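[1] here's a sequence, model it:
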Amino acid sequence: MRTLTDFVLRHKLVVCLSWLLVAVAGVLVTPGLSKALTADFSQPGQPGYEANQRIVDRYGSGGAVTPQVVVVRLPPGSTADDPALGRAFAAAADAVRGRAVSYADTRDPALLADSGRVTYGLVWASDRRAVPVGVVRAALPAGSSVQVTGLAQLTDSGGGRQGLSILTEVLIGAVGALVVLAFVFGSSLAALPVLLAGIAILGSFLLLRGLAELTEVNTVVQFVVALIGLGVSIDYALLIVTRWREERASTDNVGAVRRAMLTAGRSVLVSGVSVAIGLVAMVLVPVPVLRSIGLGGILIPLVSVLLVLTLLPVLLATAGPRLDWPHRPVGRNADRRWSGWARLVLRHRWAAAAAGLVVLLALAGAASGLRLGDPGTESSTATGPAAAGLQALRTAGVPTGVLAPIEVLAGDSAADALREIPGVVAVVTSEPGLLEVLPADEPSTDAGAETLRRVRDAVPESAQVGGPAAQSKDAISAIYDVFPLMLGLIALVTFAVLTRAFGSVVLAVKAVLLNLLSLAASLGALVLIWQYGYGSQLLGGLPALGSITEFIPAIVFAFLYGLSMDYEIFLLARIREEYDRTGSTPEAVVGGLGSTGRLVTSAALILALAFASLAAAPATELKVFASALAIGILLDATVVRALLVPALIGVLGSATWWSPQGLRATTTNSL
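    Coordinates of the predicted model:
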């Protein structure tokens, strides 16, 4: 670190011009970035995905896209045998350039309800066209009522609200961060980390544009890069600037810069490595969209660390004192309130450790109830025609599982065996070689998942099973079957990095275990809030989702693993420094927490504000993802870092610093 700092301070102009070029190039490529990204969520090689692709290629619609369900109530004196019914569904299919299946085609009584007064049919559109109710009604006997519903329509009719643009979200997060930084610094220096964050985001976008030329990158990556890049780069800059201000009390400005880079700079480097390690899990998952999020996410610590280790020391050395106006003497004195809190925790270390563990274990226990899959009808907030159609379906006694049929590429000979499966309402032929299995239960329920399993077991070996549920189930298997192995590998690598950084096996083990427990608790909070609905209305204006989209927990883990480890590194590095200076574990805890408590709290608040602005995105998945990260960061900065870490170090005492003979910390005085 000393060599790098000396180099950038000798070449200030080159460093500044280089980052200026990066920022300008980032500005130029950002407007066209969205066009270079893809909204594709393909899963090549997975049976459900391959079946759905074949269905779409052969029949032009369906596959992973759920149908629109047309509910018809006939007037008195009319029956479903009226040829007009067939003409009405044919008109619906023509209007959306797709295909339809109804009682008129199949004569299956399972498509009738309410003593034959109500009938329903399924219509698959070749694009996103909606079934025109007027066209269908015009073909039916006078007095017929027609309503259209469907899982996609129930999701869309929540209002069609447009979300905020990336620029708006970044500005909201930046303003929130600026307010926090103004409180922390009390000077114009508050604008410096925000400026660096802007450059980091532009640099990340520049690299993201290049990455898009090499491989497919999903559109969601630009949101993730922008908002997480904002929080991470500000946090790293905050760490170094805070230490620089402390060092100025005892040395000249350039000396303070060198000292800050030698200490806090090393912590930033270790922290960036930890964030990257967590994102490796995403790159190794055999699902393209998750791999692209992982690759894009790795750009965040790469650019942020490089920026604050090169440009920030130059800016502090040249303009730091002028920016720190009005200057408030800081020095190396620990915050008295945080020091007092540390002493209180140490006096009651067993009770504090027990309280923190109870909170985390209780939340982690809730994570065991995690249900993966797309949310069902119970989570819909729709109040328009789709909701009325759903109610009409329910009133007639039709189970809502028919909204998500299982599509089977097989001949009619397979239909009889499928009809015998418990949980199957009907099996109808929509096109030659394509069977529609209508389940009683929605795929987001346990019963619906069991029905899918039975269908797959019952079809001939040559058949293919498609539909949204099949593709979702395969995605879950692809993501999570290898997850335990990747989790163990990531934990092992992190352990090696932290052992090398702090020179203590015990500290490294404690850090990894606490981080994993904190992650489990964050997932438990996600389950309680979004799956069960304890706060989902407050945070996102949504009811309980009933299930969590399959890729969200994996993404939350990958990002939160490294981000929460940041605060562990910030705190432990300072505690290690104090221990090396005093030789006393209690004094090290008091000094470490007293020096970093305010810093960690501010950094966590900045990240949480960045994620809160991301939660304003229109997609439910982004709301869930962003709120889970915000809650996880706040939980980690409070219960874990402010309570459990000092309490457990107090319990362990001098055993905290045990390490094999010959191993020594490479980051002594690292914060």
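
[2] could you use CA atoms for every contact and neighbour count after this?
    Fine.

[3] report how many residues lie close to Ala367.
    Other residues near Ala367 number 20, with proximity taken as other CA atoms under 10 Å.

[4] was I right about it contacting Leu519?
    No: between Ala367 and Leu519 no contact is recorded; they are 9.9 Å apart, counting by CA atoms under 8 Å.

[5] can you tell me the element the nearest residue to Pro301 once chain neighbours are set aside falls in?
    In space, and not counting its chain neighbours, Pro301 is closest to Gly272: 5.1 Å by CA to CA, 6 or more residues apart in numbering. Using DSSP states H and E, Gly272 maps to helix 266-284.

[6] elements contacting that helix?
    Using 3 or more CA pairs under 8 Å, 6 or more residues apart in numbering; DSSP states H and E as the contact test, the elements touching helix 266-284 are helix 288-323, helix 483-502, helix 552-582.

[7] show me the contact partners of that helix.
    1, 236, 239, 290-295, 297-298, 301-302, 305, 486-487, 490, 493-494, 497, 501, 554-555, 557-563, 565-566, 569-570, 573, 667, 670-671 (CA atoms under 8 Å, 6 or more residues apart in numbering).

[8] tell me which other helices or strands the helix or strand Leu648 falls within touches.
    If you go by DSSP H and E, Leu648 is part of helix 645-652. The contact analysis (3+ CA pairs under 8 Å, 6+ apart) places helix 645-652 against helix 336-347, helix 349-367, helix 585-614.

[9] and that helix, which residues are buried?
    Under the neighbour-count criterion of 16 or more other CA atoms under 10 Å, helix 645-652 has 645-651 buried.

[10] cool, and stretch 308-321?
    For stretch 308-321, the neighbour count (16+ other CA under 10 Å) marks 308-317, 320-321 as buried.

[11] okay if I get those residues as JSON lines plus distance to Leu403?
    Listed next are the buried residues of stretch 308-321 as JSON lines, based on distance: CA to CA, whole Å:
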{"residue": "Val308", "distance to Leu403": "52"}
{"residue": "Leu309", "distance to Leu403": "54"}
{"residue": "Thr310", "distance to Leu403": "56"}
{"residue": "Leu311", "distance to Leu403": "56"}
{"residue": "Leu312", "distance to Leu403": "56"}
{"residue": "Pro313", "distance to Leu403": "59"}
{"residue": "Val314", "distance to Leu403": "61"}
{"residue": "Leu315", "distance to Leu403": "59"}
{"residue": "Leu316", "distance to Leu403": "61"}
{"residue": "Ala317", "distance to Leu403": "64"}
{"residue": "Gly320", "distance to Leu403": "62"}
{"residue": "Pro321", "distance to Leu403": "65"}
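
[12] next, the second sequence, to be compared with the first:
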Amino acid sequence: MSSVLYSLGRWAVRARRLVVAGWVVVLLLVGGAAGLLQQGLDNAVTIPGTESQEALDRLATTFPQVSGASAQVIVVAPEGGSIKDEPMRAAITDGVEALEDVSQVEVVTSPYDKQMPASISEDEQATLLTIQLDGDQGSITDATKDALHEEADALAQALPDGAEAHLGGQLFSSELPKMTLTEGIGLLVALVVLVLTLGSLVAAGLPLLNALLGVVISMGLLFAATALGPINSTTPLLAVMLGLAVGIDYALFIVSRHREQLGRGLGVDESIARATGTAGSAVVFAGLTVMIALVGLGVAGIPFLTTMGVAAAVTVGITVLVSLTLLPALLGFAGERLRPKPSRRARRAAAKAAAAAVAAGDEPEVTRRRADVMTAPEQKPNRFFAGWVRLVTKVPALTVVLVIVAMGALSFPATDLRLALPDAGVMAKEDPARVTYDLVSEHFGDGFNGPLIVTGSIVTSTDPVALMDDIGAEIEDLPGVADVPLSTPNQTADTGIIQVIPEGGPTSAATEDLVREIRAQHDHFLDEYGVDLSVTGFTAVGIDVSDKLGNALLPFALVVVGLSLILLTMVFRSIAVPLKATIGYLFSVGAAFGVVSLVFEHGVFAEALNVTRSGPVISFMPIVLMGILFGLAMDYEVFLVSRMREDYVHGGSAKHAITTGFQSSAKVVTAAAIIMIAVFVAFVPHGDMNIKPIALGLAVGVAVDAFVVRMIFVPAVLALLGEKAWYMPKWLDRVLPSFDVEGEGLARELSLADWPEPGATYAVATGDLEVSSRSGLIVGPVSVRVPDGGTLLVRGDATAPVSAFLLAVSGRLRVTGGVAKTAGLVLPERASSVRHNVAVIDSAAEGGHPAEAVRRALRDKPRVLVVDATETVGDLTARAELAQAVAGAQRAGVAVLLGSTGSAATDLAPSGTPVLDVSATARADSFSTERDQPINVTEQEVRA
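    Now for the predicted structure:
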């Protein structure tokens, strides 16, 4: 990974104009596609497989008058007046007729119509006109909505002085989220933090540009995707929020590593490539974890939530691509301007050194190099973070206990957290839909804002009207029912509906209990009346969505926690570190849920955060928050603990590695966390009520995860465990693939760039190479050089050492010791690339006639050809053909390695070909194919 990213970074710098032009073209193409294809967003929430949704789908066929979207107009008479007064009657009658003429309107109830009567308040001061539309909420056009507003306003104007009319209801119960200037405050905070962290306005601007480009391209793709299907209106806002946060953070990690390397005197191009290879590896890992968690939202089986997760995952993926390609190109344009300025003391020391060098007669080039070294900024440990880590690790057991107690207390309010789909009651108090909602509650009761529909097939009934009256009367007697204003069959008398008005509001616990009570009576109504009843309607759909999301929370949590354990075990090669990281993640989630519950359920700081109404939070908040926070938590774990592990594996003690690793990464992690918190908090004060609890939960979760879990709990646990923190069973270490996020492989490659000789190229070069199995050393140490186009005969007394050596240098078997390069690529780090450059032929597998296999392999133009088990080629004609094929390979400039057991195959190669005898290096009779990383090796390739 790190080697590939190093090459990508180097290419991006050299081709920076092409890279920038490429992204500009992508931006234009995506923008054009969005403008041509976008179909707009919707607020419809469907959830296949639930009772309410299935009943609603049936009603669309059997009783379309009540299955579509609906709206309400509440008309209130002047103080002391009545809706039955003649001026009120005339205005309302005209208003109903005008509303019925609006496109997509099916029917409008009237307080003066005996067949479809509108509800009238007990004091007769208010009436509630119900507007039934033809189509679901997503199919109602903006033109229809505008026309409804115009007619409602006209009705209000026609009413007597003191009377009022307001439009609201289900159709207007939610609105499309909008970006405001408040969200931009988060970007300003991010810019300030970046300037303070990076010390340069140019360096600070690059992460912002990186994030904005990723978000703009993602939004273009998202709006273009609306041509393929409906996308919920909350989806783009969530993607923007997450894209800005991770885009800035990912770029920050790469830019800060680049400046750190520039400060040590590294050249610009080389520093960019190394930063892309090292910090870029961690960015890829972090991005993948976020994307996997977001795509995992599909576990809930809810289409709109799956779409939301995929859209956010695509945004993160594009952000990662931009960070790994465009950012290195921009860093290349910035050039030396990003190099940290040396201190005055360093400049004075450099001047003295230069003067002394001139006096001593040094060459100008030597003088310049000394000055460069002297003027490189000093890498001093940060005193604040040094004191921080000493404090939290001084008595680690006490620190751990305090964190557990604090997190438990902060998480406790989460036990009161309730979920529901938001309605008009959470809108701003001056919004017309909210005004209607409040007036309905005032004059009719909360339940009229969320009526239930109970429906069933009555095709076998001989008296459908009486049947519906009887069922309606029974339901009216159930606890929690305020009224049953409508109980009727449809025109064809095959489907009946009962409109049930709950005592509680649409999101109240009492309404949830009533829905469950009616469903609990299902068998009773089936036995008594022969009717299979279902509960549906906008309110019931919201309850079912909340229930399904709540039920999916535990499976999703298990998937996320399991994924966390596996991924972190791969990265840190430890058992304790992943367990500790996962526990810390659960702390962060619990704290986020607890604070959200305090604010939205209990009203703590609700007014300050512009929370319009206390009560349940949006149903998908917990599962979305868990998915996103998982990825972000893994970011901080990787960036912080990977530096500790890097210092530990390079020979430091476990305790010292905690201190040095913390001091190296804590500043950047702190800056990244502050930026993320600022971006998320900016969406809270004036944000949409759908996104507000998610934004607040993410802000709290990130703050707790970065500053409590990762910077207090993690160092304390590692200090408590000591060396045991990095224990990894050998069998597990062999089974799990390695994910080199610290860039150790790249560092080794760079250190071996001029090995074995500067400027020299060898097809195969080894230095004290060793290959081992669990039973002992098979081959080693072996040192050999094979030039491009050269030939080497490898022989041994047994098959195992010969095959082991050949497979090791061809990238098919893991090198366990020493140094090895094949085709200029370091092993085992570049084993995958080596396998693409080396063709391996097993003579035994070819039936003792490998010549044709050699010719086929040469068509792919390998750098190296390996022919093993040549002793099995006993036929003289076959050996002659093989010798000709080998000669052809040599003429093509391909290096050839021939392996045999017993005597060397001198007849297959030119006279004087060197012979490598591996018999003396073999230390074990058995040969196990087990290795640290899975490598595709056939049984014919490995013979033991």
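
[13] what's the TM-score here?
    TM-score for the superposed chains, counting by TM-score structural alignment, normalised by the length of the first structure: 0.86, backed by 659 aligned residues with a CA RMSD of 3.7 Å.

[14] any idea which of the helices and strands packed on helix 266-284 of the first structure gets closest to Leu513 of the first structure?
    Leu513 of the first structure lies closest, by CA to CA, to one member of those: helix 483-502, at 8.6 Å.

[15] what range in the second structure does the closest one sit on?
    Aligning helix 483-502 of the first structure against the second structure (TM-score structural alignment) gives residues 553-572.

[16] that stretch vs the first structure, average distance?
    Comparison of stretch 553-572 of the second structure with the first structure after fitting gives an average deviation of 1.6 Å (mean CA distance after the TM-score superposition for the first structure).

[17] what lines up with Thr319 of the second structure in the first structure?
    By TM-score structural alignment, Thr319 of the second structure lines up with Ser304 in the first structure.

[18] can you tell me the closest non-neighbouring residue to that match?
    Counting by CA to CA, 6+ apart, the residue nearest Ser304 of the first structure is Ser233, at 5.0 Å.

[19] got the buried residues of helix 645-652 of the first structure as CSV, with distance to Leu85 of the first structure columns?
    Output for those, formatted as CSV (distance: CA to CA, whole Å):
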residue, distance to Leu85 of the first structure
Val645, 69
Pro646, 72
Ala647, 72
Leu648, 72
Ile649, 75
Gly650, 77
Val651, 76
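
[20] the first structure: which residue goes with Val484 of the second structure?
    Matched to the first structure by TM-score structural alignment, Val484 of the second structure sits across from Val427.

[21] now do the SS call for that match.
    The local conformation at Val427 of the first structure, judged by DSSP: H, G, I helix; E, B strand; the rest coil, is strand.

[22] need the nearest residue in space to it, chain neighbours excluded.
    Nearest residue to Val427 of the first structure, sequence neighbours excluded (CA to CA, 6+ apart): Val437, at 4.6 Å.

[23] give the aligned range of the host helix or strand of the one you found in the second structure.
    Using DSSP H and E, Val437 of the first structure falls within strand 434-439. With TM-score structural alignment applied, strand 434-439 of the first structure matches the range 497-502 in the second structure.

[24] measure the mean distance from the matching stretch to the first structure post-superposition.
    Using mean CA distance after the TM-score superposition for the first structure, the mean distance for stretch 497-502 of the second structure is 1.6 Å.

[25] return the set of buried residues in that stretch.
    Those would be 497-502, for stretch 497-502 of the second structure by 16+ other CA under 10 Å.

[26] tell me how far it lies from the chain's centre.
    42 Å (CA atoms, centre = their mean, to the nearest Å).

[27] what do you get for stretch 188-198 of the second structure?
    With CA atoms, centre = their mean, you get 24 Å for stretch 188-198 of the second structure.

[28] next one: stretch 778-796 of the second structure
    Relative to its chain's centre, stretch 778-796 of the second structure lies at 47 Å (CA atoms, centre = their mean).

[29] list the buried residues for that stretch?
    Residues of stretch 778-796 of the second structure classed as buried: 778-782, 785-796 (neighbour count, 16+ other CA under 10 Å).

[30] aligned partner of Leu196 of the first structure in the second structure?
    So, by TM-score structural alignment, Leu196 of the first structure is matched to Asn210.

[31] about what we covered before: matching residues in the second structure for the helix holding Gly272 of the first structure?
    Under TM-score structural alignment, the match for helix 266-284 of the first structure is residues 281-299.

[32] so what corresponds to Gln222 of the first structure in the second structure?
    Mapped onto the second structure by TM-score structural alignment, Gln222 of the first structure lines up with Pro236.

[33] apart from its chain neighbours, what residue comes closest to its match?
    Distances taken as CA to CA, 6+ apart place Met219 nearest to Pro236 of the second structure, at 6.7 Å, with adjacent residues excluded.

[34] helix or strand: which one has the one you found?
    Using DSSP H and E, Met219 of the second structure falls in helix 201-225.

[35] how far is the helix holding Gly272 of the first structure from where the chain is centred?
    For helix 266-284 of the first structure, the distance to the chain centre is 17 Å (CA atoms, centre = their mean).

[36] that helix vs the second structure, mean deviation?
    Superposing on the second structure and averaging over aligned pairs (mean CA distance after the TM-score superposition for the first structure), helix 266-284 of the first structure comes out at 1.6 Å.

[37] hmm, back to that, show the buried residues in the contacts of helix 266-284 of the first structure.
    Looks like the contacts of helix 266-284 of the first structure have 236, 239, 290-295, 297-298, 301-302, 305, 486, 490, 494, 497, 501, 554-555, 557-563, 565-566, 569-570, 573, 667, 670-671 buried, using 16+ other CA under 10 Å.

[38] how about Val179 of the first structure, what's its partner in the second structure?
    Correspondence of Val179 of the first structure to the second structure, assessed by TM-score structural alignment: Val192.

[39] for that match, the count of nearby residues, please.
    Val192 of the second structure has 13 nearby residues by other CA under 10 Å.

[40] then the one 10 residues further on?
    Taking other CA under 10 Å as the criterion, the count of residues near Val202 of the second structure is 15.

[41] that one and Ala673 of the second structure, how far apart?
    In this view, Val202 of the second structure and Ala673 of the second structure are 21 Å apart by CA to CA, to the nearest Å.
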